[in-house]
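**Q** Pasting the sequence and the predicted model now:
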Amino acid sequence: MKQHPIPQDITNYKFHLIGSMTLKQFAEVAVAAVLAFIIFKTNLIAIVKWPLIFFTVGLGAALAFVPIEERPLDHWIQTFFKNIYKPTKFFWKKASKIPDFFNYKISSVQSDFFAPNVNLNPARKQRINEYIKSIPEAEKVDEFDAGENQKISALLNQFNDVKVDQDQIKIEVKKQEKPNLQTRVRDLKAPQEELDNKKYSTNQIFGSVIGQNGQKESEVIIEIKDQSGESLRVIKSDEDGNFVANNPLKNGSYQVIAEKNDQKFPILQVELTGQILDPLVIKA
């Protein structure tokens, strides 16, 4: 079984005389020494005297310096004698108890009525009379006001008695005219299929791409390579299907390769000689 440490008393301070010896330990050792000295001075025979002296001194030292389970020996001795004289048998005796709702008693109700104490001295009466007089009375209507009120009510009742002839009420319904809407057709100019080569410089490659449906194709990737197969320019056709290489190239032969999805375009051979080229047309 696992041993658990017993909580120690750390709240009560114990005065120490010498080192870790408390006042209680010193008293136990001193009492044992005094008793041993008294036994030593008696006329008992040595075989009885010396065992008593050693027992007294040993008991005093054990009480002072030998704890058991972190508790002093005197605590265990006191606990031993207390438990010896305590009863070890307990008997349970059943006692009849009447439930509380059977012990209910009707409390006596006082039938005397005590009237509240009212202070009716003369000063109190005078204040009550002044308060009653200060309450405004209902205004009395004289004969003139009564006649005016009757005339006004009769005039208002005449408005309620007015009858309206339904035949005199005419409701005119006008038909809403439809707005005159005119449609206009604008002539849309078709995009130019041919590019003006005057806008471009010498050795600048430009042109347009036409797809299988005969219309110009946008988003077509055009790659320009030299004779060694090195890629020099990669451009893409615009919404109108046109493409332009931004920077002019050196004189020589070049390949123009177009690619888009599953469409196949022919590879064009272009020879640059330092002059303005005609626009290229790549057809699928």
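**A** Received, thanks.

**Q** all contacts plus neighbour counts: C-alpha atoms, from now on.
**A** Fine.

**Q** Excluding residues flanking it in the chain, which one is nearest Phe26?
**A** Ala64 (7.5 Å; CA to CA, 6 or more residues apart in numbering).

**Q** The one you found: what's it in contact with?
**A** By CA atoms under 8 Å, 6 or more residues apart in numbering, the contact set of Ala64 is Lys24, Gln25, Phe26, Glu28, Val29, Pro72, Leu73.

**Q** of the residues you listed, buried ones?
**A** Neighbour counting over the contacts of Ala64 (16 or more other CA atoms under 10 Å) leaves Gln25, Phe26, Glu28, Val29, Pro72, Leu73 as the buried ones.

**Q** Can you give me the buried ones in the host helix or strand of Val29?
**A** Assigned by DSSP states H and E, Val29 belongs to helix 23-41. Burial within helix 23-41, assessed by neighbour count using 16+ other CA under 10 Å, is assigned to Gln25, Phe26, Glu28, Val29, Ala32, Ala33, Leu35, Ala36, Ile39.

**Q** As a markdown table, the contacts of Ala64 with distance to Glu223 would be great.
**A** Output for those, formatted as a markdown table (distance: CA to CA, whole Å):
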| residue | distance to Glu223 |
| --- | --- |
| Lys24 | 109 |
| Gln25 | 108 |
| Phe26 | 111 |
| Glu28 | 113 |
| Val29 | 113 |
| Pro72 | 104 |
| Leu73 | 106 |
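
**Q** Comparison target below:
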Amino acid sequence: MPRQITTFEFKLVGFLTLKQFIYFVIFIPLGFIAYKLTPIPLLNLLVGVIVGAMGPALAFVPVNDRPLDTWIKNLVRRLTSPTQYIYHKKNPPIYFLKNLFFVNDPHRVMSHIESQEKLSAYLAKTKSNLPSPNRKKQSIAVLLQKPKEALIEQKKAPQKPAIPNVVVKKIQPAPTKPFFSGIVKNHRLIPLPGVLIYVKDGQGNVVRLLKTNPHGVFGTLKPLPQSDYLFEFKDPKNTYFFDTIKLRIEESNLKPFEFFSKELI
């Protein structure tokens, strides 16, 4: 049978291990010193015996198969160690995970909702216009049993009014290409959503108020007169700061503008 040899202590001094021998060497002289230093006759004997007996007790007396010194060590550790532990999170986030925005595309969600609404409306409309199968079976049975009466009833049935001619005018769709557009990023080239852009004219009047989408893009479809305009940016969370920029708006602005926060400096 294998045995645990890591905690085995060899007997180096007679029948005593090194630890037991040290206990004897320390506590028996201490008991003699306590006996000599105590002036009371009977008390000095009692104190000397108690102090001297600590060595044999630590060396030979086990409690539940554990030495007495182990119990004393665990007792002191238990009395001096804290009984309550409070968790404090101090580890900062990883540098490449900072300033990231995980936002779903609202345009994709809205298109999905609109397609579902159109499909449900179309199904409800076609379902109401279709005749029920029971009516079809009844009309076929009547036609087979009484063909003359069925034909007379069909002739007497009111005819649907003719649909008047309606002139449909083709409505021109609204322009889908923006007059000008741009993107707002931070110093890590990450798009910033929710940033407000104030477009002001030369007199300081706000002519456009724009907001970046979840991808940091903004734009306007309505054209502006050709002139110089001031672009002021504001982050509602006050996390990023921007300088006021003066730009020239032309009649056609093909390239989108790019703006960066002041952390780039």
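**A** Looks like it arrived, so ask away. No experiment lies behind these values; they were computed from the predicted model shown.

**Q** Just give the TM-score of the two.
**A** The TM-score (TM-score structural alignment, normalised by the length of the second structure) is 0.32; 101 aligned residues with a CA RMSD of 3.5 Å.

**Q** one step back: go through the contacts of Ala64 of the first structure and name the one nearest Ile222 of the first structure.
**A** Within the contacts of Ala64 of the first structure, the smallest distance to Ile222 of the first structure is 104.3 Å, found for Pro72 (CA to CA).

**Q** Just the residues contacting stretch 144-157 of the second structure, thanks.
**A** Stretch 144-157 of the second structure is contacted from outside by Val142, Leu143, using CA under 8 Å, 6+ apart.

**Q** And stretch 19-39 of the second structure, by the same measure?
**A** With CA under 8 Å, 6+ apart as the contact definition, stretch 19-39 of the second structure has outside contacts at 13, 44-45, 47-56, 58-60.

**Q** Now, of those residues, which are buried?
**A** For those, buried by 16+ other CA under 10 Å: 44-45, 47-55, 58-59.

**Q** need those residues in CSV with distance to Phe218 of the second structure, can you?
**A** Output for these, formatted as CSV (distance: CA to CA, whole Å):
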residue, distance to Phe218 of the second structure
Asn44, 94
Leu45, 96
Val47, 90
Gly48, 91
Val49, 92
Ile50, 88
Val51, 86
Gly52, 89
Ala53, 88
Met54, 84
Gly55, 84
Leu58, 81
Ala59, 83
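
**Q** Save these as JSON lines, and put in distance to Ile245 of the second structure and secondary structure too.
**A** Listed next are these as JSON lines, based on distance: CA to CA, whole Å; DSSP: H, G, I helix; E, B strand; the rest coil:
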{"residue": "Asn44", "distance to Ile245 of the second structure": "94", "secondary structure": "helix"}
{"residue": "Leu45", "distance to Ile245 of the second structure": "96", "secondary structure": "helix"}
{"residue": "Val47", "distance to Ile245 of the second structure": "90", "secondary structure": "helix"}
{"residue": "Gly48", "distance to Ile245 of the second structure": "92", "secondary structure": "helix"}
{"residue": "Val49", "distance to Ile245 of the second structure": "93", "secondary structure": "helix"}
{"residue": "Ile50", "distance to Ile245 of the second structure": "89", "secondary structure": "helix"}
{"residue": "Val51", "distance to Ile245 of the second structure": "87", "secondary structure": "helix"}
{"residue": "Gly52", "distance to Ile245 of the second structure": "89", "secondary structure": "helix"}
{"residue": "Ala53", "distance to Ile245 of the second structure": "89", "secondary structure": "helix"}
{"residue": "Met54", "distance to Ile245 of the second structure": "86", "secondary structure": "helix"}
{"residue": "Gly55", "distance to Ile245 of the second structure": "86", "secondary structure": "helix"}
{"residue": "Leu58", "distance to Ile245 of the second structure": "83", "secondary structure": "helix"}
{"residue": "Ala59", "distance to Ile245 of the second structure": "85", "secondary structure": "helix"}
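
**Q** Show me the two of these that sit farthest apart.
**A** Asn44 and Ala59 (23.5 Å).

**Q** can you confirm Ile258 of the second structure is in a helix?
**A** Careful, residue 258 of the second structure is Glu; it's not Ile. No: secondary structure of Glu258 of the second structure (DSSP: H, G, I helix; E, B strand; the rest coil): strand, not part of a helix.
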